[in-house]
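K.L.:
Return a 3D structure for these sequence lines:
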Amino acid sequence: MQGSNGTGRHGAWGVVAVVLLVGVHLVRGGAEELRAEGPPQPVAVAAPDGSGAVDGSRAVDGGPAPASVPDPLPASPPVRVRVPAVRVDAPVTEVGLDTDGWIEAPPPEDDHLAGWFTGAVTPGERGTAVVVGHVDTPRGRAVFYDLGALGKGHRVEVVRRDGRTAVFSVYGAEVVPKEGFPAARVYGDSGLPELRLITCGGTFTEETGYEGNVVVSARLVEVR
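P.N.:
Modelled structure (predicted):
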């Protein structure tokens, strides 16, 4: 399935292709010495609605939206993402769709670079923003290698071009299969400013690469 239809920034865009492409681009050529151990996988925190997890990740309800949330921000592209709990402090580039209608991954030659998908909202706007990153490269660990270690309540800080920092709180982390990816659930618009961080995860084999994607879900809780 290609993601060229319904990809308007504020629409319910088709996203199955987004995650499939992330998987294809992030699994190939990972450093061999990392494969035996593998990146951390979500366990204690899982799917927000109790479904869709693989590799034994047990789903936990993310709970109701916080009673008080900041007002949504106007559009402004992200320039940096920080996740203190897993020591991520990385610049963000814009990624879109290639000529085949698939989302582009960040350039593999820069393993310390995250990518904001321009077909979605900017972080802090009403809707679901999406930031992707490599889990590994032939040189070793990449920007989102430790993403699966995030737990409920961990913070994600996104510095925007307008000088504001949108701060999100993690409420769900899961491994979802690339086959039959639950796009509507993962990317659905809750009516609040939300963020998804995505990298590869699940079981790795030489034949197929990683079988799934780590998806971290977070809600806006603060604006600085």
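
K.L.:
C-alpha from now on. contacts and neighbour counts both.
P.N.:
OK.

K.L.:
who does the lengthiest helix in the chain touch, helix- and strand-wise?
P.N.:
Secondary structure of the chain read by DSSP state H shows that its longest helix is helix 16-27. Here helix 16-27 touches strand 136-137, strand 193-205, strand 209-223, going by 3 or more Cα pairs under 8 Å, 6 or more residues apart in numbering; DSSP states H and E.

K.L.:
what sits up against the first one?
P.N.:
By Cα atoms under 8 Å, 6 or more residues apart in numbering, the surrounding residues in contact with strand 136-137 are Leu26, Val27, Arg28, Gly29, Gly30, Ala31, Pro108, Asp111, Ala142, Val143, Phe144, Tyr145.

K.L.:
After that strand, which helix or strand is next?
P.N.:
Using DSSP states H and E, the helix or strand that follows strand 136-137 in sequence is strand 140-141.

K.L.:
next up, for comparison:
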Amino acid sequence: MAAPQSSDSNPSASGTGSFTFGRTLLWPAAAAGLGLLMIFNSFGTAEDNKPLTAPSVAAPAPAAAPPAPSAAVSPSPTGLFMPRSNPTKLQIPSIAVNAPFTPLTIGASGHLNAPPPHDTNLVGWYKGGVTPGERGAAIVAGHVDTTTGPAVFLQLQFVKQGATVDITRADGSVATFKVDSVEKFSKASFPNDLVYADTPNAQLRLITCGGTYDRKAKDYKDNVVVFAHLDSTKHP
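P.N.:
Purely as a prediction, here's the structure:
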């Protein structure tokens, strides 16, 4: 599953939505193309000429990437993690999210395909990356809205530090993540290394669109990214 190489020195090109290939050697090559997702395959209202439910957010982030969240870097490869098992359900109680997963793949263009645009209660996970709970940074992406109405991650920007994110997995286990921070980045200067870098412990990134809606481009200018770490597990 080859992906085009980025023109810059970062593991992925500017944009968002790429995935950390946590335990494999595919990460340096594949991330270059995956990083273009939010630019070319927006998790927003890409088909309409106006947003249906534009998020209420502050001005776009400055070009320089903000300091790394506390969970973005770990001093050692130790910590809680789980064996591989595909995610089946995402729950974020604080914003009333309860949604099934769909696997995401790389399309013919070399970019990661977005979840179906007309299913407003569905989140996507790149099936070639680590599963949520495995050692590494699992990436979950969803629409903020679509042409049919508000979508699953409409309220993602309002998640608070310390909130929990529960992911039920195919083996019956539940991975519970605790939110470390919620950041908003300009798509024009997206900090790929911060968001997509491999991690020595089990982490999670939740990504959607946000910020100002560009009517001409039919896309949001920013991305909202939730950084979280694995806090506890439940097994059947």
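
K.L.:
circling back: out of the helices and strands packed on helix 16-27 of structure 1, which is closest to Ala12 of structure 1?
P.N.:
Minimum separation from Ala12 of structure 1 across those (Cα to Cα) falls at strand 193-205, 14.0 Å.

K.L.:
mean shift of the closest one relative to structure 2?
P.N.:
Following superposition, strand 193-205 of structure 1 is found to deviate from structure 2 by 0.7 Å on average (mean Cα distance after the TM-score superposition for structure 1).

K.L.:
In structure 2, point out the residues matching that strand.
P.N.:
Taken onto structure 2 by TM-score structural alignment, strand 193-205 of structure 1 occupies residues 202-214 there.

K.L.:
Could you give me the buried positions within that stretch?
P.N.:
Ala202, Gln203, Leu204, Arg205, Leu206, Ile207, Thr208, Cys209, Gly210, Gly211, Thr212, Tyr213 (16 or more other Cα atoms under 10 Å).

K.L.:
re the thing from before, output the helices and strands packed on helix 16-27 of structure 1 as a markdown table; include the columns distance to Ala90 of structure 1.
P.N.:
Formatted as a markdown table, the helices and strands packed on helix 16-27 of structure 1 follow (distance: least, Cα to Cα, whole Å):
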| stretch | distance to Ala90 of structure 1 |
| --- | --- |
| strand 136-137 | 15 |
| strand 193-205 | 13 |
| strand 209-223 | 17 |
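
K.L.:
Distance-wise, check the residue nearest to the spatial centre of structure 2 relative to Ala71 of structure 2.
P.N.:
Closest to where the C-alpha atoms of structure 2 average out (Cα atoms, centre = their mean) is Ile207, at 3.2 Å. According to Cα to Cα, to the nearest Å, Ile207 of structure 2 stands 16 Å off from Ala71 of structure 2.

K.L.:
Could you do Lys160 of structure 2 as well?
P.N.:
Lys160 of structure 2 is 14 Å from Ala71 of structure 2, by Cα to Cα.

K.L.:
Give me the more crowded residue out of those two.
P.N.:
Ala71 (19 against 16; other Cα atoms under 10 Å).

K.L.:
Show residues contacting stretch 47-62 of structure 2.
P.N.:
Residues contacting stretch 47-62 of structure 2 (Cα under 8 Å, 6+ apart): 44-45, 145-147, 149-150, 154-155, 157, 184-186, 210-213, 215-216, 218, 221-222.

K.L.:
Run through the residues that contact the closest residue to Asn201 of structure 2 other than its chain neighbours.
P.N.:
Leaving aside its sequence neighbours, Asn201 of structure 2 sits nearest to Arg135 (Cα to Cα, 6 or more residues apart in numbering; 4.8 Å). By Cα under 8 Å, 6+ apart, the contact list for Arg135 of structure 2 reads Gly22, Arg23, Phe81, Met82, Thr199, Pro200, Asn201, Ala202, Gln203.

K.L.:
check contacts around His144 of structure 1.
P.N.:
Rather than His, residue 144 of structure 1 is Phe. The neighbourhood of Phe144 of structure 1, defined by Cα under 8 Å, 6+ apart, consists of Val88, Gly133, His134, Val135, Asp136, Thr199.

K.L.:
now swap in Val16 of structure 1 and tell me
P.N.:
Val16 of structure 1 touches Met1, Gln2, Gly3, Phe181, Pro182, Ala183, counting by Cα under 8 Å, 6+ apart.
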